[in-house]
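Colleague: Please work out how this folds:
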Amino acid sequence: MGQAMAGAYLDRGYAVTLWNRTASRADALVAHGAVLAPSAAAALEAGELVVLSLTDYAAVYAVLEPAAGALKGRTIVNLSSDTPEKTRAGAEWFAGHGAVQLTGGVTVSPAGVGQEESVILYSGPRAVFDRHRAALDVLAGVADHRGEDPGLAALLYQINMGIFWTAMLSYWQAIALAEANGLSATDILPFATDTSDSLAGFFTFYAGRIDAGDHTGDVDRLAMGAASVDHVLHTMADAGVDTTLPATVAALFERGMAAGYGADSFSRVMELIRAS
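Modeller: Take a look at the predicted model:
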């Protein structure tokens, strides 16, 4: 991800100074015109705007604590992933060293960096976002500032990832079932894409109802959903594929039935998922 971002800036004519814990990974970027700093501190000192792309905040501290003296006066565009709580703590840590953090959540793969259709979510001081908007626009077609709370972009990013990873696991599950029955991933692709495309309509339909607390069983019922999920689970088991994921889904439906929600919409399982 960091290589893609640095490459995007170089392609747009920006002067880029970079540092990587494995220096050889920067070879192609240096050949493209980047300057490889000898240390993290030297990279920080090269400019006021600093873009971070690290695995998590533990990595941020591991890299920057030894270089903390070079943070004063810097704007840190922190695109590292972590929890909202750790992101807020990170913003406080940077402020304690005289820097300001603008949190970013990158919603695309490295191949999407710099593309017009890509989106990066931001939160933190709006004035800082506006001041560096031109540079931020290099990384994504849509630089979307969501609010002053530094943890908000991290929260929205994790919401997005929660949907993505669970959906992709369900796809792997479907492929495993297909293969167990002599079909390939390509064979079921049309069905998978049709189902995926239909989800946007379901999301839209249920969003307003859930916000209103309306779980009326007029278009679907939990009892029918529970029966369907049970069929899916046993189909998986009969095929000999792993049932961890469908068993977890079935268990949630069963809890809803036990709670007396059978005649309600299956959206009622929200009552079981919500924070107490």
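Colleague: can we go C-alpha only for contacts and neighbour counts from here?
Modeller: Fine.
Colleague: Would you mind confirming that V241 is in contact with L177?
Modeller: Yes - with contact defined as CA atoms under 8 Å, V241 counts as touching L177 (6.6 Å).
Colleague: Looking at those two, which one has more neighbours?
Modeller: L177 (22 against 16; other CA atoms under 10 Å).
Colleague: wait, doesn't that one sit right on T243?
Modeller: No - counting by CA under 8 Å, T243 is not a contact partner of L177; they are 10.3 Å apart.
Colleague: Overlap in contacts, these two.
Modeller: Taking CA atoms under 8 Å, 6 or more residues apart in numbering as the criterion, L177 and T243 both touch M236.
Colleague: compare with the first, here's sequence two:
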Amino acid sequence: MTANTTDKTLETASEKTPVTLLGLGAMGTALARAWLAAGHPLTVWNRTPGRAAGVAAEGAKVAGSAAEAVAASTLVVVCLLDDSSVGEALADTDLAGKDLVNLTTTDPAQARARAEWARERGARYLDGGIMAVPPMIGVPEAGGYVFYSGAGELFEQHRETLAVPAGTTYVGEDAGHAALHDVALLSAMYGMFAGATHAFALIRKENIDPVAFAPLLGDWIKAMAGPSVTQTARQLATGEYGKDVVSSLAMQVAGTPTFLATAEQQGVSPELIGPYFALMRRCLTESSGEEDLTGVVDLLLR
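Modeller: Sure thing, here's the model as predicted:
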């Protein structure tokens, strides 16, 4: 390597935004390694010091305390167990002039309260909801991303650095919106898992190979989910629940006894699908029946 090349490499490295990261669990460690691989100077702290050994060997500076770590960089990223852990870790730190990005899983109310807490201490605040698991971090093709909400100018300033571990999606100035988007999507995921679980239970006692059944199930969910959520969103936006209906509420409610009977015949509890069917029947009593299933959304708000 020539002297000029060396100088250019050092100059590029020096331009990378320094990052402080508090928390080295599975996700925190993945984040740390992504920033290190991209050449960002990284200071880390973890309540259990031994967890820092791996990233220290890769070039991270290990701080002896959270206060020392916070002092090392303007950009401070927190990825801890819960909101209480965040408060405890930052209790004795000087946040004045810091840019605090909280990637800890919280609820919207906690995120808003933490944003105000940070503001009172002189820091700008972004809340984040990570839509990825650790193996997806630092792997662009894996499709992971992070919701961010809070100070818009802070997000724009650090967008490039924040995009190193995973893609970024900014969802507004309200600090609670990243957590809300996160929980909303994960709630849909668990609902999907519930349906898949019920489907596997139905075939469990039969001479049906679950491995052969899986692609049928996955493809069906994919084919139904995309158009359905788009249709529901449009109907919620316009208030026209009876527009472009393919399968009316009345028709779908009429079919539910078959699903319940099949579950009984197969010895499968209806507890995963029963509550949704009950909401469908209740919705039917309050509508013409020619509408879509979108009215169930409004029932949940009562």
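Colleague: Please state their TM-score.
Modeller: Remark: TM-score between the superposed chains equals 0.90 [TM-score structural alignment, normalised by the length of structure 1]; 272 aligned residues with a CA RMSD of 2.0 Å.
Colleague: Pull up the aligned stretch in structure 1 for the top strand by length along structure 2.
Modeller: The longest strand of structure 2 (DSSP state E) is strand 124-131. Matched against structure 1 by TM-score structural alignment, strand 124-131 of structure 2 falls on residues 100-107.
Colleague: Which helix or which strand is home to whatever residue of structure 1 lines up with M192 of structure 2?
Modeller: In structure 1, the residue paired with M192 of structure 2 is A167, using TM-score structural alignment. Per DSSP states H and E: A167 of structure 1 is located in helix 152-180.
Colleague: what's the mean deviation for that helix versus structure 2?
Modeller: Compared with structure 2 after fitting, helix 152-180 of structure 1 deviates on average by 1.7 Å (mean CA distance after the TM-score superposition for structure 1).
Colleague: tell me what the helix or strand just after that helix is packed against?
Modeller: Tracing the chain past helix 152-180 of structure 1, the next element assigned as helix or strand by DSSP H and E is helix 185-211. Applying 3 or more CA pairs under 8 Å, 6 or more residues apart in numbering; DSSP states H and E, one finds that helix 185-211 of structure 1 makes contact with helix 152-180.
Colleague: Give me the buried stretch members for the helix it packs on, please.
Modeller: Neighbour-count burial for helix 152-180 of structure 1 flags 152-158, 171, 173-179 (criterion: 16 or more other CA atoms under 10 Å).
Colleague: by how many degrees do it and strand 100-106 diverge?
Modeller: Taking axes from the mean of the first three to the mean of the last three CA atoms, to 10 degrees, one finds helix 152-180 of structure 1 and strand 100-106 inclined to each other by 20 degrees.
Colleague: how near is the residue nearest the centre of structure 2 to L103 of structure 2?
Modeller: In structure 2, the centroid-proximal residue (CA atoms, centre = their mean) is M131; its distance is 3.3 Å. In this view, M131 of structure 2 and L103 of structure 2 are 11 Å apart by CA to CA, to the nearest Å.
Colleague: With V76 of structure 2 instead?
Modeller: 11 Å.
Colleague: likewise T168 of structure 2?
Modeller: Taken as CA to CA, the span from T168 of structure 2 to L103 of structure 2 is 12 Å.
Colleague: the more surrounded of those two?
Modeller: Between T168 of structure 2 and L103, L103 has the larger neighbour count (other CA under 10 Å), namely 24 against 21.
Colleague: Translate E58 of structure 2 into the numbering of structure 1.
Modeller: Under TM-score structural alignment, E58 of structure 2 pairs with H32 in structure 1.
Colleague: With adjacent residues omitted, what lies nearest to that match?
Modeller: Among residues not flanking H32 of structure 1 along the chain, L10 sits closest, at 7.3 Å (CA to CA, 6 or more residues apart in numbering).
Colleague: How about the contacts made by that neighbour?
Modeller: Neighbour list for L10 of structure 1: 16, 32-34 [criterion: CA under 8 Å, 6+ apart].
Colleague: That one maps to what in structure 2?
Modeller: Under the alignment (TM-score structural alignment), L10 of structure 1 maps onto L36 of structure 2.
Colleague: my read is that match is in a helix, agree?
Modeller: Yes - counting by DSSP: H, G, I helix; E, B strand; the rest coil, L36 of structure 2 is located in a helix.
Colleague: Okay, it and A30 of structure 2: tell me how far apart.
Modeller: Taking CA to CA as the measure, L36 of structure 2 falls 10 Å from A30 of structure 2.
Colleague: Likewise for C79 of structure 2?
Modeller: Distance from C79 of structure 2 to A30 of structure 2, by CA to CA: 11 Å.
Colleague: Counting neighbours, go ahead and name the busier of those two.
Modeller: The residue with more neighbours, out of C79 of structure 2 and A30, is C79; 25 against 20, by other CA under 10 Å.
Colleague: residue in structure 1 matching the more buried one?
Modeller: Structural alignment (TM-score structural alignment) places C79 of structure 2 against S53 in structure 1.
Colleague: Verify the stated contact: that match with S80.
Modeller: Yes - assessed by CA under 8 Å, S53 of structure 1 is found in contact with S80 at 4.9 Å.
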